[in-house]
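Trainee: Predicted model, plus sequence, below.
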Amino acid sequence: MTVGYARTSTVEQEASLEAQDRDLRAAGCGKVFAERVSSIAKRAQLEAALEYVREGDTLAVTKPDRLARSVADLLGIIARLEAKGVALRVLSMGGSEVDTRTPTGRLMLTMLGAVAEFERALMLERQREGIAKAKAEGKYQGRVPTAQRQAAEVLRLKAEGVRPVDIARKLGIGRASVYRILG
């Protein structure tokens, strides 16, 4: 059986998720696991897909960056799949596919993963440079910490004898933020 995995980083990328689902189903995926989550967050549907696949199955993705955040992450996922006897198939590779059942496929996927990781690092570097420039020009302030905006309410609730854990729950902020405000 071919099982698909689709991921986008944000809700705004709904069209991308739909396109991935369409391409995976067209490639013969009988089941598709999909989620809207950053690659650095816990990817529950990826874990579900990795648990779901069985020996002889193939996990399909449209692009390597939809599956892994780095070459190390990609190789770790491939190792988990290979331990279960499952192949990985990447559909969108300039008109051809990469399949980890072959040595050439594993080599190509590792190289493509390295290129994707390099591109991401360059993008983050440009982003940091842009933020630094905007800060220097006084155009970038960053976001105001959410908990700090509620400092007065935290102090008021503490004065009323409310426990820090209950303050955090009531205000929807982290316990550590409450303790930071209480000093």
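Mentor: Perfect, I can see it now. Residues are numbered from 1 along each chain as shown.
Trainee: C-alpha from now on. contacts and neighbour counts both.
Mentor: OK.
Trainee: Report whether E125 is found in a helix, as I expect.
Mentor: Yes: E125: assigned to a helix according to DSSP: H, G, I helix; E, B strand; the rest coil.
Trainee: ok, residues contacting stretch 174-182?
Mentor: 147-148, 151, 154-155, 164-165, 167-168 (Cα atoms under 8 Å, 6 or more residues apart in numbering).
Trainee: Give me the buried positions along that stretch.
Mentor: The neighbour-count check on stretch 174-182 (16 or more other Cα atoms under 10 Å) flags 174, 177-178 as buried.
Trainee: Out of those, flag the one nearest to S38.
Mentor: Closest approach to S38 among the buried residues of stretch 174-182 (Cα to Cα): G174, at 20.6 Å.
Trainee: mind listing the helices for this structure?
Mentor: 14-26, 44-52, 64-67, 71-83, 103-136, 146-149, 151-159, 164-171, 175-182 (DSSP state H).
Trainee: this is the comparison structure:
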Amino acid sequence: MLVGYARTSTIEQAAGLEAQVRDLEALGCEQVFTEQTSSVGPRKKLDEAIAYCRKGDTFMVTKFDRLARSVSHLGQIVERLKEKGVALRVLDPAIDTSSATGELVLNLMGSIAQFERQMMLERQREGIAKAKADGKYKGRKPTARAKADEIKALSAQGISLSEIARRLEIGKASVHRVLASG
């Protein structure tokens, strides 16, 4: 059986998720697990998909970055699949771990993808530092401080921190900071 996994980081990437599902189904995946979570967040559907796989199945993803955070994370996933007798197939670039050559290519490509990600983050940090030095980057506008009066008013009514955070669409920790600051 072919089992697919599709992931995007944000809800705004719905079209990307739909495209992944379409591609996986077109290749014959009978079961496709989907989720929208960041690469560093928990991945419940990934765990469910791996648990669903049985010996002889092939686990499919469209790209590396939809599956693993790093080379070590990729290795952990591949090992979990291998222990179950499940092959991993990545569509782009075309890699299939059912052979020794496929595993080698997977490890090489995973290392290259991780290197590219690290370089991109480094360039991003450099760009932000330059923009800050030029006075062009000030970060995002603080939302909780702008809502300090609303936070204090809701708190005075006896509303819980969690409920205040939910109503004002800010973090609970932000509510706590505003209230602690007086």
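Mentor: Done, it's in. The structure displayed is predicted, hence computed values, not measured ones.
Trainee: ok, back up a step: pick the most buried one from the helices of the first structure.
Mentor: Here the criterion is mean neighbour count by mean count of other Cα atoms under 10 Å, and of the helices of the first structure the winner is helix 64-67, at a mean of 20.
Trainee: quick one: that one to the second structure mean distance?
Mentor: Its aligned residues in the second structure lie a mean 1.2 Å from helix 64-67 of the first structure after superposition (mean Cα distance after the TM-score superposition for the first structure).
Trainee: which other helices and strands contact that helix?
Mentor: Other helices and strands packing on helix 64-67 of the first structure, by 3 or more Cα pairs under 8 Å, 6 or more residues apart in numbering; DSSP states H and E, are strand 2-8, helix 103-136.
Trainee: and of those, who's closest to G142 of the first structure?
Mentor: Once those are compared by Cα to Cα, helix 103-136 is nearest, at 8.8 Å.
Trainee: and the angle for that closest one with helix 71-83?
Mentor: 150 degrees (axes from the mean of the first three to the mean of the last three Cα atoms, to 10 degrees).
Trainee: Give the aligned range of helix 103-136 of the first structure in the second structure.
Mentor: The aligned range for helix 103-136 of the first structure in the second structure is 100-133, by TM-score structural alignment.
Trainee: hmm, back to that, adding distance to Q45 of the first structure as columns, could you present the helices and strands packed on helix 64-67 of the first structure in TSV?
Mentor: Shown next, in TSV, are these (distance: least, Cα to Cα, whole Å):
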stretch	distance to Q45 of the first structure
strand 2-8	8
helix 103-136	21
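Trainee: Out of these, flag the one nearest F33 of the first structure.
Mentor: Of these, nearest to F33 of the first structure by Cα to Cα is strand 2-8, at 4.8 Å.
Trainee: Against the second structure, what's the mean shift for that closest one, could you check?
Mentor: When the second structure is overlaid, strand 2-8 of the first structure sits 1.4 Å from its aligned residues on average, using mean Cα distance after the TM-score superposition for the first structure.
Trainee: which residues touch that strand?
Mentor: If you take Cα under 8 Å, 6+ apart as the criterion, strand 2-8 of the first structure is touched by 14, 16-17, 20-21, 24-25, 28-38, 45-46, 49, 53, 57-62, 66-67.
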